[in-house]
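Undergrad: this is a predicted model, with the sequence first.
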Amino acid sequence: MREILDDLSDMLSDADPVRRAQIKSRQPLPQRFYESADIGETADGYSILLDGKPIRTPAKQLLELPTRKLAELLCAEWNAQSEEINPVSMPVTRLVNTAIDGVAADPQALVEDILRFAGTDLLCYRADGPQRLVERQTEMWDPVVDWAQTTLGARFLLAEGVMHVEQPKESIAAVGIHLSAFDGPIAIASLHTFTTLTGSALLAMAVAREFLTAEDAWTAAHVDEDWNAEQWGEDAEARARRDFRWGEMQAADRALKSLS
């Protein structure tokens, strides 16, 4: 069983979905080797047991979870596997592995990356036409920018086109202050997932603070893409990639909510 788990850990360990797909395509999926996944208790939380044996991360750390709700999410992913174990269908497990093995050692690195996104946030760069697209961006994005100013104390400047606009340092610092409330590695990993998938730290914070649902944030992040699809048609490959990324967004949202 150890050899199978080691192979599976290799598939689960890469944060890049394209890289994961490449790894998966080069080797057969491992057969399901356990009858059932169950939740165990540890000194500091919960673990996932495969036929009574605890799972470890790719870095061989005990996969320990802070809440039972989160343990239930992982347990469901492991029990949902059929004859083969497919890491692609286990997004919460992948996120937790990343949090334990990577984020926990240096959470500030992800916080700083989120703040870099805030400095060039998607919501701050507006189209100068056509008018209907401008209206859609205004409708979807302005409420989030206004919320950031009133709730986070962060005023963001808007620009047309791709010309860079320097955001006030006080605004970036304000976002950083609110990020500090999410101090666990799984929470930070979830926020970073929101940010990188949407291209917006403001959308990420709006989801984390429950100003927006994950679905509303996802729609807001794809205003431009949806507009182009309406004008020129939708590419099947792009749709498949977007659907996969939406699954990752949902998994991060479920993980974050399970921590409370």
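TA: Yes, it's here.
Undergrad: can we go C-alpha only for contacts and neighbour counts from here?
TA: Noted.
Undergrad: who touches the helix or strand containing residue 256?
TA: According to DSSP states H and E, residue 256 maps onto helix 236-257. Helix 236-257 has contacts (CA atoms under 8 Å, 6 or more residues apart in numbering) with 70, 73, 91-92, 95, 186-187, 189-191, 193-194, 197, 208, 214, 218.
Undergrad: please apply the same query to stretch 12-22.
TA: Residues contacting stretch 12-22 (CA under 8 Å, 6+ apart): 11, 58, 87, 88, 93, 94, 97, 98.
Undergrad: rerun at 10 Å
TA: 6, 10-11, 23-25, 57-59, 86-88, 90-91, 93-95, 97-98, 101-102, 241, 244-245, 248 (CA atoms under 10 Å, 6 or more residues apart in numbering).
Undergrad: quick one: end-to-end distance for that stretch.
TA: In stretch 12-22, first residue to last residue: 12 Å (CA to CA, to the nearest Å).
Undergrad: just stretch 112-125 next, same as before
TA: End-to-end for stretch 112-125, by CA to CA: 21 Å.
Undergrad: ok, stretch 30-50 next?
TA: OK, stretch 30-50 end separation, CA to CA: 15 Å.
Undergrad: what about that stretch, distance to the chain center?
TA: Its chain's average C-alpha position is 23 Å from that of stretch 30-50, according to CA atoms, centre = their mean, to the nearest Å.
Undergrad: what comes up buried for stretch 174-183?
TA: 174, 175, 176, 179, 182 (16 or more other CA atoms under 10 Å).
Undergrad: how far away from the center of its chain is the strand or helix carrying the second one?
TA: It stands for residue 175. Element membership for residue 175, per DSSP H and E: helix 169-179. Here the centre of helix 169-179 is set off from its chain's centre by 20 Å, with CA atoms, centre = their mean.
Undergrad: which is the next helix or strand following that helix?
TA: helix 185-198.
Undergrad: now that next one: buried residues?
TA: Per 16+ other CA under 10 Å, helix 185-198 contains these buried residues: 185-195, 197-198.
Undergrad: against that first model, consider the following:
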Amino acid sequence: MTGNNRDRHGVGQKRFWSNASVIAGPHGYTVTLDGKPVRLPGRASLRVISKPLAEALAAEWQAAGADNPAKRFGPDALPLTRIAGAMIERIEPHRDHAVATLAGYGEYDLLCYHTGDDKSAAARENEMWHPWLNWLRERHGIDLHVTTGIMPVVQPAAVKKGFSGLLGEKSDAELAALGVAVPALGSLVLGLAVTEGSLSAQDAVNIASLDERTQMQRWGQDPALLDHVAVVAADVMDAKRFIMLATAQAD
């Protein structure tokens, strides 16, 4: 995603602009670089309805590469733009596909697969996971079946129907945020709880990474696992920030 200078080789880009700003129009707020609209990979303009989100997007572009204009930077420098881009170019024109993909995560939700041969780990999973399965049932009327081990559990037909109906009522911005948080967490239940304001991003990461943290408590810290958890945390926090900005009211 670039201003008007998309990098064709996937190796990042150099800063070529001086000022990122927001221009208000009849269809929302467009982020511009030196007065020209930021263009997404599909050539759509980076335009959103929420002014707070547009201002945050512009701030992201203003900071990108500012420390060293001669150095290339990648998409990681523009996390909110990545989510907005998915919303504009993938979710808005293909909502049904987005809903179906997210609903699929719910059928194989992390919280449904419990440890079967470690009583201590199983007790921690019950303590941390069951409250959110209960939350889903009480808030949305969706009752997930739980199993032990790794063999897939077949969920009732009502589960897929319930998730599809619930997700179909979400806004494009909510679906975009869920599209980042849910794969990162491996859990549609936790992603919904975060985007609906019932669970903090950090608590969701702690719940989703229970097995990894248990493993490190037993065998010692693993740099690869620590890096994985850190990436998950960054993604979920970006998704949470995106939805908060997308639904925030301008001053």
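TA: All right, it came through fine. What you see is a predicted model, and the numbers here were worked out from it, not measured in a lab.
Undergrad: before we move on, the earlier item: just give me the closest of the buried residues of helix 185-198 of structure 1 to residue 119 of structure 1.
TA: residue 195 (12.2 Å; CA to CA).
Undergrad: re the thing from before, state the span of structure 2 onto which the helix holding residue 175 of structure 1 is aligned.
TA: Taken onto structure 2 by TM-score structural alignment, helix 169-179 of structure 1 occupies residues 157-167 there.
Undergrad: contact partners of that stretch?
TA: By CA under 10 Å, 6+ apart, stretch 157-167 of structure 2 touches 95-96, 98-107, 140-145, 168, 174-175, 178, 188-189, 192.
Undergrad: mean shift of it relative to structure 1?
TA: Taken over the aligned residues, the distance from stretch 157-167 of structure 2 to structure 1 averages 1.8 Å (mean CA distance after the TM-score superposition for structure 1).
Undergrad: how close does residue 30 of structure 2 sit to residue 54 of structure 2?
TA: From residue 30 of structure 2 to residue 54 of structure 2 the distance is 7 Å (CA to CA).
Undergrad: got any residues that touch both of these two?
TA: Looking at what touches both residue 30 of structure 2 and residue 54 (by CA under 10 Å, 6+ apart), the common residues are 21, 22, 23, 24, 46, 47, 48.
Undergrad: so the third one touches residue 30, yeah?
TA: Yes - because the distance of 5.2 Å satisfies CA atoms under 10 Å, residue 23 of structure 2 is recorded as touching residue 30.
Undergrad: ok, the residue mapped onto residue 209 of structure 1 from structure 2 - contacts?
TA: Counting by TM-score structural alignment, residue 209 of structure 1 corresponds to residue 196 in structure 2. Listed by CA under 10 Å, 6+ apart, the contact set of residue 196 of structure 2 reads 174, 190, 240, 243, 244.
Undergrad: next: residue 20 of structure 2.
TA: 3, 31-38, 55, 57-63.
Undergrad: could you do residue 47 of structure 2 as well?
TA: 22-25, 27-32, 37-40, 53-54, 57, 84-85, 88 are the contacts of residue 47 of structure 2 under CA under 10 Å, 6+ apart.
Undergrad: can you say which of those are buried?
TA: Taking 16+ other CA under 10 Å as the criterion, what is buried in the contacts of residue 47 of structure 2 is 22-23, 29-32, 37-40, 53-54, 57, 84-85, 88.
Undergrad: residue 213 of structure 2: which of those is nearest?
TA: Lowest distance from residue 213 of structure 2 to these (CA to CA) belongs to residue 84, with 31.6 Å.
Undergrad: mind listing what the equivalent of the closest one over in structure 1 touches?
TA: Under the alignment (TM-score structural alignment), residue 84 of structure 2 pairs with residue 96 of structure 1. Contact partners of residue 96 of structure 1, counting by CA under 10 Å, 6+ apart, are 57, 63-65, 70, 74, 102-103, 185-187, 189-190, 252, 255.
Undergrad: kindly report the same for residue 215 of structure 1.
TA: 207, 221, 246, 249, 250, 253.
Undergrad: could you look up the SS state of the first one?
TA: The three-state assignment at residue 207 of structure 1 reads helix, by DSSP: H, G, I helix; E, B strand; the rest coil.
Undergrad: so it makes contact with residue 191?
TA: Yes - at 8.7 Å, residue 207 of structure 1 counts as touching residue 191 under the criterion of CA under 10 Å.
Undergrad: who touches both of those two?
TA: 201, 253, 256.
Undergrad: including distance to residue 137 of structure 1 and neighbour count, could those residues go into TSV?
TA: Converted to TSV, those look like this (distance: CA to CA, whole Å; neighbours: other CA atoms under 10 Å):
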residue	distance to residue 137 of structure 1	neighbour count
201	16	27
253	23	23
256	27	20
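Undergrad: as a markdown table, these with distance to residue 135 of structure 1 would be great.
TA: Listed next are these as a markdown table, based on distance: CA to CA, whole Å:
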| residue | distance to residue 135 of structure 1 |
| --- | --- |
| 201 | 22 |
| 253 | 28 |
| 256 | 32 |
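Undergrad: and the residue nearest in space to the middle of structure 2, what does it touch?
TA: With distances taken as CA atoms, centre = their mean, residue 180 lies nearest the centre of structure 2, 2.3 Å away. Shown in contact with residue 180 of structure 2 (CA under 10 Å, 6+ apart): 82, 83, 86, 191, 232, 235, 236, 237, 238, 239, 240.
Undergrad: many thanks, I have nothing further to ask.
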